[in-house]
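J.: Sequence and predicted structure are below.
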Amino acid sequence: MDKYDMIAEFYDLWTKDYKVDIPLWLEYAEKCGSPVLELACGTGRVLLPLAQKGFEITGVDISEKMLEKTKEKIKKEKDDVQKRITLTKGSMIDFDLNKKFNLALIIFNSFQLLLTQKEHDFCLSCVHKHLNPNGKLIVSAFYPDLTRPEGVLKNDRDKPIPDYPEKGDLTEILYYQFFDHAKQITDIRFILDTVKLNGGLKRREFDLKLRYFFPAELERILISNGFEIEEFFGSYDKSKFTGKSPLMILVAKRK
């Protein structure tokens, strides 16, 4: 199974309470206006709230299962919301939508799924081509904490997820990570442990690699691909970026 398709199985459970970023994306959608483009839109966590607020939005994702889950959610929306949404299966580094946008979003660490400079350039070239003059791009990425211990099993949830994947099951999502400092890649191993109703245990594992960036480096990548940095935040409350910030949120204008 493709790693992104596997993530799609539990993505909504993993992120269902994560809404802290939505007001910021809505704010910039208000400033820029429709249409909006979201790359790596996943299961519609951000795409749907924007459409519900009246914005025309196109979502691109490489995972068929992610898009299937998004389509299931869209069917439950009112007709006017459904009409504002367009979904496209495709890669962030090679897409042609034959349409221009006022705002593009590559958020929730999605840009970090691209591991090489060539992929960064291909992606941003596509985005640049799809933005209207003075259109804006927002990229959000985690700020690397290289002091975090490697190989230590972690669980970010207080208790197991009930009734997943089947009624009566209890599932824990665990992970550990290692750093490749030369390539600036963090290699994360996810472990899904499910205790079945009959007492059996099922374990599934998969790896995910993410490229980590440093602030000046991420700025340079955007500037070298035809963007002008307008704002640089360290959190969703728009506080100024510092060395202790958890995030890097860059708002850039197409030149």
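T.: Perfect, I can see it now.

J.: hey, let's count contacts and neighbours off CA atoms from now on
T.: OK.

J.: Name the nearest residue to residue 57, sequence neighbours excluded.
T.: Excluding its sequence neighbours, the residue lying closest to residue 57 (CA to CA, 6 or more residues apart in numbering) is residue 36, at 4.6 Å.

J.: Does residue 208 touch residue 188 like I think?
T.: Yes. Residue 208 is in contact with residue 188 according to CA atoms under 8 Å; the separation is 5.2 Å.

J.: the more surrounded of those two?
T.: When residue 208 and residue 188 are compared on other CA atoms under 10 Å, the one with more neighbours turns out to be residue 188, at 18 against 14.

J.: Give me the buried positions along the helix or strand residue 174 falls within.
T.: Assigned by DSSP states H and E, residue 174 belongs to strand 170-180. For strand 170-180, the neighbour count (16 or more other CA atoms under 10 Å) marks 170-179 as buried.

J.: try it against this one:
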Amino acid sequence: MGREFISAFDKWADYYDQSVSGQSPEYREVFANYSDILEAVAEKARGKVLEFGTGTGNLTTKLLDHGLTVYGVEPSAKMREKAKEKISTIDVVDGDFLNFPPPKQPIDTIVSSFAFHHLTDEEKGRALGLYHRLLTDNGRIVFADTLYDNSLEKQRIFNWARTKGYLALLKDLQTEYYPLRGDLYRIFRTHGFIPYFKQLNQFVWLIIAEKEV
């Protein structure tokens, strides 16, 4: 459920912001247009927001700038420390996509950036079933996350990373659970959501999933 990656998150916390700003050539394409990607999520969020994987607080800051109320969830203690340095107005609690202290107020939007792919497809389905019950009747999910358009594109990206010598990135691509778009569409539909996809860079898509009542 993503918890197996916590040691990597803790190590990455100290230089995550440098990576997303393009200072790491290996991950530059993954985080291309990073600020615009977060803004796209924040623009589609509404009402009371539950954010999974707050990381160092970059999306949280955008959501707060839009005047939204945010309940943050993050499994990495080191990431939570970094977020607290940036944002003193909210608490970020220890939790993950499947296990977290329940919010005390109704949730209108569930958001996440660069994190949902840490769940297996089975875990993604369990999470979406939970979110369908948690969200208000007009609720929605807004994720910016890494996925492959199809199996041919998946192989092309593997070959691209290998040719570039981006072996750390290639390992991430092969060990994390980046889904195919069609598979992710079916998981959302199975659990009561109507998803829409828009590609934002070579790796990242904006996913807006409206709750079916």
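T.: Yep, that arrived. Just so it is clear, the structure is predicted and the values come from calculations on it, not from any experiment.

J.: Can you give me the TM-score here?
T.: TM-score of the superposed chains, computed with TM-score structural alignment, normalised by the length of structure 2, equals 0.77; 188 aligned residues with a CA RMSD of 2.4 Å.

J.: In which helix or strand does the spatially most distant residue from the centre of structure 2 reside?
T.: Distance to the chain centre peaks in structure 2 at residue 163, reaching 27.1 Å (criterion: CA atoms, centre = their mean). Per DSSP H and E, residue 163 of structure 2 falls inside helix 151-164.

J.: Give the other helices and strands that that helix contacts.
T.: In this structure, helix 151-164 of structure 2 packs against helix 167-175, with contacts taken as 3 or more CA pairs under 8 Å, 6 or more residues apart in numbering; DSSP states H and E.

J.: quick one, the helix it packs on and helix 151-164 angle?
T.: With axes from the mean of the first three to the mean of the last three CA atoms, to 10 degrees defining the directions, helix 167-175 of structure 2 sits at 160 degrees from helix 151-164.

J.: Which other helices and strands does helix 167-175 of structure 2 contact?
T.: Of the remaining helices and strands, those touching helix 167-175 of structure 2 by 3+ CA pairs under 8 Å, 6+ apart are helix 151-164.

J.: in the helix it packs on, what's buried?
T.: 154, 157-158, 161.

J.: starting at the chain centroid, how far to the helix holding residue 163 of structure 2?
T.: Distance of helix 151-164 of structure 2 from the chain centroid (CA atoms, centre = their mean, to the nearest Å) equals 22 Å.

J.: And the corresponding residue of structure 2 for residue 226 of structure 1, how close does it get to residue 86 of structure 2?
T.: With TM-score structural alignment defining the correspondence, residue 226 of structure 1 maps onto residue 192 in structure 2. Using CA to CA, to the nearest Å, residue 192 of structure 2 is found at 36 Å from residue 86 of structure 2.

J.: Neighbour count for the two, which is higher?
T.: A count of neighbours by other CA under 10 Å puts residue 192 above the other of residue 192 of structure 2 and residue 86, at 18 against 13.

J.: Is that one in contact with residue 209, as I believe?
T.: No. With contact defined as CA under 8 Å, residue 192 of structure 2 and residue 209 do not form a contacting pair (9.3 Å).

J.: counterpart of the longest strand seen in structure 2 in structure 1, which residues?
T.: Longest strand of structure 2, by residue count under DSSP state E: strand 135-146. The aligned range for strand 135-146 of structure 2 in structure 1 is 131-142, by TM-score structural alignment.

J.: Quick check: the matching stretch compared with structure 2, mean distance?
T.: Here the mean offset of stretch 131-142 of structure 1 against structure 2 after fitting is 1.5 Å, by mean CA distance after the TM-score superposition for structure 1.

J.: Show me the contact partners of that stretch.
T.: Identification of contacts with stretch 131-142 of structure 1 by CA atoms under 8 Å, 6 or more residues apart in numbering yields 32, 100-112, 212-213, 246-255.

J.: 6 Å instead, please
T.: Contacting residues not belonging to stretch 131-142 of structure 1 are listed as 100-109, 247-254 [CA atoms under 6 Å, 6 or more residues apart in numbering].

J.: what comes up buried for that stretch?
T.: 131-132, 135-142.

J.: if we can go back for a sec, identify those among the contacts of stretch 131-142 of structure 1 that sit within strands.
T.: 101-106, 247-254.

J.: With distance to residue 85 of structure 1 as new columns, can those be given to me in TSV?
T.: Output for those, formatted as TSV (distance: CA to CA, whole Å):
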residue	distance to residue 85 of structure 1
101	13
102	15
103	15
104	14
105	15
106	17
247	28
248	28
249	25
250	25
251	23
252	24
253	24
254	24
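
J.: Quick check: the farthest pair among the residues you listed?
T.: Farthest pair in these (CA to CA) is 101 and 247. Separation: 25.2 Å.

J.: From residue 37 of structure 2, how far off is the residue positioned nearest the centre of structure 2?
T.: Central residue of structure 2 (CA atoms, centre = their mean): residue 113, 2.8 Å from the mean position. For residue 113 of structure 2, the distance to residue 37 of structure 2 (CA to CA) stands at 9 Å.
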